[in-house]
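Asks: Take this sequence and fold it.
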Amino acid sequence: MHFDILGPLKVTTDQRDYTPSAAKTRQVLALLLLRSGQTLSLDSIVEELWGENPPRSAVTTSQTYIYQLRKAFAGQSWGDSDSQVISTVSPGYVLRTEGSRIDVREFERLVAEGQTLLSLGQATQSVEALNRALALWRGPALSNVDKGPLLGAYVAHLEERRIAALELRVSAEMERGNHRGVIADLRKLVAAHPYNEWFHSQLIAALNMAGRRVEALQAYQTIRLLLSEELGLDPSPDLQRIHHEVLSGSVEMSSRAVGVGSHA
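Replies: Okay, the predicted model is just below:
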């Protein structure tokens, strides 16, 4: 069975689509996937679905959603023939995913592989692993699922992990000397994340090392004005340092400008 989270929630086998059509049932399944292999308490389901003001029927209704999921997954099992996809384990339920493919697990595995390869100086192989990881994203995580407090926090975490993977890929591209090739991606990234100073610093560094010094200075002025006019802030010390290096005519930027940074 395939469980896809990095985009619209999708549950499939080779023969059939098991994705729930009902919004609340889909939300419960997403929560079970968040805790796959672990016990999800009934209280957590109620909190996710109704927050601090659940109806009197919340417990019974939650149990109905579990029943609907079990019915949808009828005939699917792992391990011994009597095991269910969703097992009742006090004080709630466990989604069993042994032998299943979950895209977020594959994403995390490939990001870890990319980080390890980069630390070993294998930047090209690192880029390849990170490209495969980022290709798993089909859009915003769980985009077809309503989100309460638990899923909302989980989706925010996944987006941070995606940004970290993007940063790591930029670092790997810079490490292997692909300064010109990474400029277009960096322009897209600073447009999508205008307050991410790290992306701006890499764009400035890449432009400078590609021999496009004027554009590098223009890129610095863009982020400087944005921070000043929108937030009343000065650029970070790292951004200011890179700016000074561009002004001084340094083509070989220091490792702090293009390094891996903190992408854990």
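Asks: all contacts plus neighbour counts: C-alpha atoms, from now on.
Replies: Will do.
Asks: Would you mind measuring from Ala22 to Leu29?
Replies: Between Ala22 and Leu29 the computed distance is 11 Å (CA to CA, to the nearest Å).
Asks: between those two, who's got more neighbours?
Replies: When Ala22 and Leu29 are compared for neighbours, Leu29 comes out ahead with 24 against 11, by other CA atoms under 10 Å.
Asks: which residues does that one contact?
Replies: Leu69 (CA atoms under 8 Å, 6 or more residues apart in numbering).
Asks: repeat for the one 10 residues further on
Replies: Listed by CA under 8 Å, 6+ apart, the contact set of Thr39 reads 89-95.
Asks: Just to be sure, which of those residues are found in strands?
Replies: Among the contacts of Thr39, the members found in strands (DSSP state E) are 89, 92-95.
Asks: Let me have those in JSON lines, adding distance to Asn208 and neighbour count as columns.
Replies: JSON lines is the format used below for the ones in strands among the contacts of Thr39 (distance: CA to CA, whole Å; neighbours: other CA atoms under 10 Å):
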{"residue": "Val89", "distance to Asn208": "58", "neighbour count": "12"}
{"residue": "Gly92", "distance to Asn208": "57", "neighbour count": "16"}
{"residue": "Tyr93", "distance to Asn208": "55", "neighbour count": "22"}
{"residue": "Val94", "distance to Asn208": "53", "neighbour count": "22"}
{"residue": "Leu95", "distance to Asn208": "51", "neighbour count": "21"}
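Asks: Which single one of the residues you listed is nearest to Thr12?
Replies: Ranked by distance to Thr12 (CA to CA), those are led by Leu95 at 15.3 Å.
Asks: just so I have it, where are all the strands in the stretch 101-250 of the chain?
Replies: With DSSP state E, counting those that start in this stretch as the criterion, the stretch 101-250 of the chain has strands at 101-102.
Asks: The nearest residue to Gly211 once chain neighbours are set aside: what's it in contact with?
Replies: The shortest distance from Gly211 to any non-neighbouring residue, by CA to CA, 6 or more residues apart in numbering, is to Val251 (7.7 Å). Contacts for Val251 were tallied using CA under 8 Å, 6+ apart; they are 208-209, 211.
Asks: Could you tell me which of these count as buried?
Replies: Buried members of those, counted by 16 or more other CA atoms under 10 Å: 208-209.
Asks: Out of the contacts of Val251, list just those in helices.
Replies: Under the assignment DSSP state H, those contribute 208-209 to helices.
Asks: List just the nearest of the contacts of Val251 to Phe107.
Replies: For these, the residue nearest Phe107 by CA to CA is Met209; the value is 30.9 Å.
Asks: Would you do the same for the sequence below? I want to compare the two.
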Amino acid sequence: MDIDVLGALAVRENGIPVTPTAPKPRQVLALLALQADQVVPVSSLVEELWGQRPPRSARTTLQTYILQLRELISTALEHDTKDAGPRTAKDVLVTTPGGYRLHTAGGTSDVREFEKLAGTGYRAMDAEDFAGAARQLRDALALWSGSALADIQAGPQLEMEIRRLEETRLCALYQRIEADLRLGRHRELLGELTVLVSRYPTHENLHGQFMLALHRSGRRGEALDVYQRLRQSLVRDLGLEPSVALRRLQRSILMVGPEPVRDVPAVAAERLSRAG
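Replies: Got it, this is the predicted structure:
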């Protein structure tokens, strides 16, 4: 079974989609897919579907949704060409004491691949292999085609999982940008960081990276403007001042003039200096 959740939900058995169209069975499959090869308690599935006040028929209705999913899996298994012997839908969507488990049988999972690549990237950062880190983290982020489970009507359990996944995505993005900054790619990052600080107006790390990229590009005034806009957002929205680290970065930009613009030819730079 192959599972994609880093964007729209897509679950395939033998390459055949087994994702239902009805909203609640989709929720059930999404939660099972996110915790593939692990038991998902019935109580978690009930809470996902109906919150803290489920109807009396909740467990019976959940069983109906499980049966609907198994019907889709059964159809896909008709095309099974593996030599390990015939499988049934109950072998794929397994009933366990107190819950259900989606058995992937070694299939692919974009979440697992993302975590593997991101972990390799983080280890490369620790080893100061910034080119390797940027490459691995870029490959990890490329697995995302949109927000996690973008086409699912999420309940409390899925909302928590989606927030967790989005945080891991943001962490990998921050580390990839950090690797690119270490490689001197500050000008290449300006467009991307412009979008990111607009999307995350109180994210200090991204704003710090934007300030640094602007400063290294000889745009000192704009770097300081970024700090002021962040401070206004933090005070207005959270009642907080910028962190010590960010204030230290602002002071260093204030005290040190803009770094030289390296792509200006030496002769032209000398003329500009004389003209000043």
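Asks: His244 of the first structure: which of the contacts of Thr39 of the first structure is nearest?
Replies: Proximity of the contacts of Thr39 of the first structure to His244 of the first structure (CA to CA) peaks at Leu95, which lies at 54.3 Å.
Asks: Look up how far Arg213 of the first structure lies from that closest one.
Replies: Applying CA to CA to Leu95 of the first structure and Arg213 of the first structure gives a distance of 55 Å.
Asks: before we move on, the earlier item: next, the residue nearest to Gly211 of the first structure: secondary structure please.
Replies: Taking DSSP: H, G, I helix; E, B strand; the rest coil as the rule, one finds Val251 of the first structure in the coil state.
Asks: Helices of the stretch 51-200 of the second structure, residue ranges please.
Replies: All helices of the stretch 51-200 of the second structure, identified by DSSP state H, counting those that start in this stretch, fall at 58-77, 89-92, 110-126, 130-141, 156-182, 186-199.
Asks: Give me the range in the first structure that the third one lines up against.
Replies: Aligned using TM-score structural alignment, helix 110-126 of the second structure spans residues 103-119 in the first structure.
Asks: with the second structure superposed, average distance for that stretch?
Replies: With mean CA distance after the TM-score superposition for the first structure, stretch 103-119 of the first structure departs from the second structure by a mean of 0.9 Å once superposed.
Asks: dump the residue contacts of Pro20 of the first structure.
Replies: Listed by CA under 8 Å, 6+ apart, the contact partners of Pro20 of the first structure are 26, 69, 72.
Asks: Same check on Val190 of the first structure?
Replies: 196, 199-200.
Asks: Turn the buried ones among those residues into a named PyMOL selection, would you?
Replies: To isolate the buried subset of these in PyMOL, counting by 16+ other CA under 10 Å, use the following:
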select buried, resi 199+200
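Asks: List the ones among the contacts of Val190 of the first structure that fall in helices.
Replies: Members of these lying in helices (criterion: DSSP H): 199-200.
Asks: what's the neighbour count on Arg138 of the second structure?
Replies: 19.
Asks: If we ignore the residues flanking it in sequence, what's nearest the residue mapped onto it from the first structure?
Replies: Counting by TM-score structural alignment, Arg138 of the second structure lines up with Asn131 in the first structure. Excluding the flanking residues, the one nearest Asn131 of the first structure by CA to CA, 6+ apart is Arg169, at 7.7 Å.
Asks: what's the neighbour count on the one you found?
Replies: Neighbours of Arg169 of the first structure (other CA under 10 Å): 27.
Asks: any idea how far Leu272 of the second structure is from the equivalent of it over in the second structure?
Replies: Arg169 of the first structure maps onto Arg176 in the second structure, with residues paired by TM-score structural alignment. Distance, Arg176 of the second structure to Leu272 of the second structure, using CA to CA: 35 Å.
Asks: Between the ones in strands among the contacts of Thr39 of the first structure, which sits nearest Trp78 of the first structure?
Replies: Leu95 (10.8 Å).
Asks: Please report the distance of the closest one from Leu40 of the first structure.
Replies: To Leu40 of the first structure, Leu95 of the first structure is 8 Å away according to CA to CA.
Asks: so who does the residue nearest to Asn131 of the first structure touch?
Replies: So Arg169 of the first structure contacts 126-127, 130-131 (CA under 8 Å, 6+ apart).
Asks: Please name the nearest non-neighbouring residue to the residue most central in space within the second structure.
Replies: Among the residues of the second structure, the one closest to the centroid is Arg169, at 2.5 Å (CA atoms, centre = their mean). Closest residue to Arg169 of the second structure apart from its sequence neighbours, by CA to CA, 6+ apart: Leu141 at 7.1 Å.
Asks: For burial, what's the neighbour tally of the one you found?
Replies: 19.
Asks: which residues touch it?
Replies: Taking CA under 8 Å, 6+ apart, one finds 114, 169, 172-173 in contact with Leu141 of the second structure.
Asks: quick revisit: for Leu95 and Leu40 of the first structure, list the residues in contact with both.
Replies: Common neighbours of Leu95 of the first structure and Leu40, using CA under 8 Å, 6+ apart, are Leu32.
Asks: show me the contacts for Val5 of the second structure.
Replies: Contacts of Val5 of the second structure (CA under 8 Å, 6+ apart): 30, 33-34, 110-111, 148-149.
Asks: Highest neighbour count among the residues you listed?
Replies: Counting neighbours by other CA under 10 Å, Ala33 comes out on top of those with 26 neighbours.
Asks: Same list (the helices of the stretch 51-200 of the second structure) but as a markdown table, adding distance to Gly51 of the second structure.
Replies: Formatted as a markdown table, the helices of the stretch 51-200 of the second structure follow (distance: least, CA to CA, whole Å):
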| stretch | distance to Gly51 of the second structure |
| --- | --- |
| helix 58-77 | 11 |
| helix 89-92 | 27 |
| helix 110-126 | 26 |
| helix 130-141 | 32 |
| helix 156-182 | 7 |
| helix 186-199 | 30 |
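Asks: Let me know which of the ones you listed is tucked in deepest.
Replies: Highest mean neighbour count of the helices of the stretch 51-200 of the second structure: helix 130-141, a mean of 22 (counted as mean count of other CA atoms under 10 Å).
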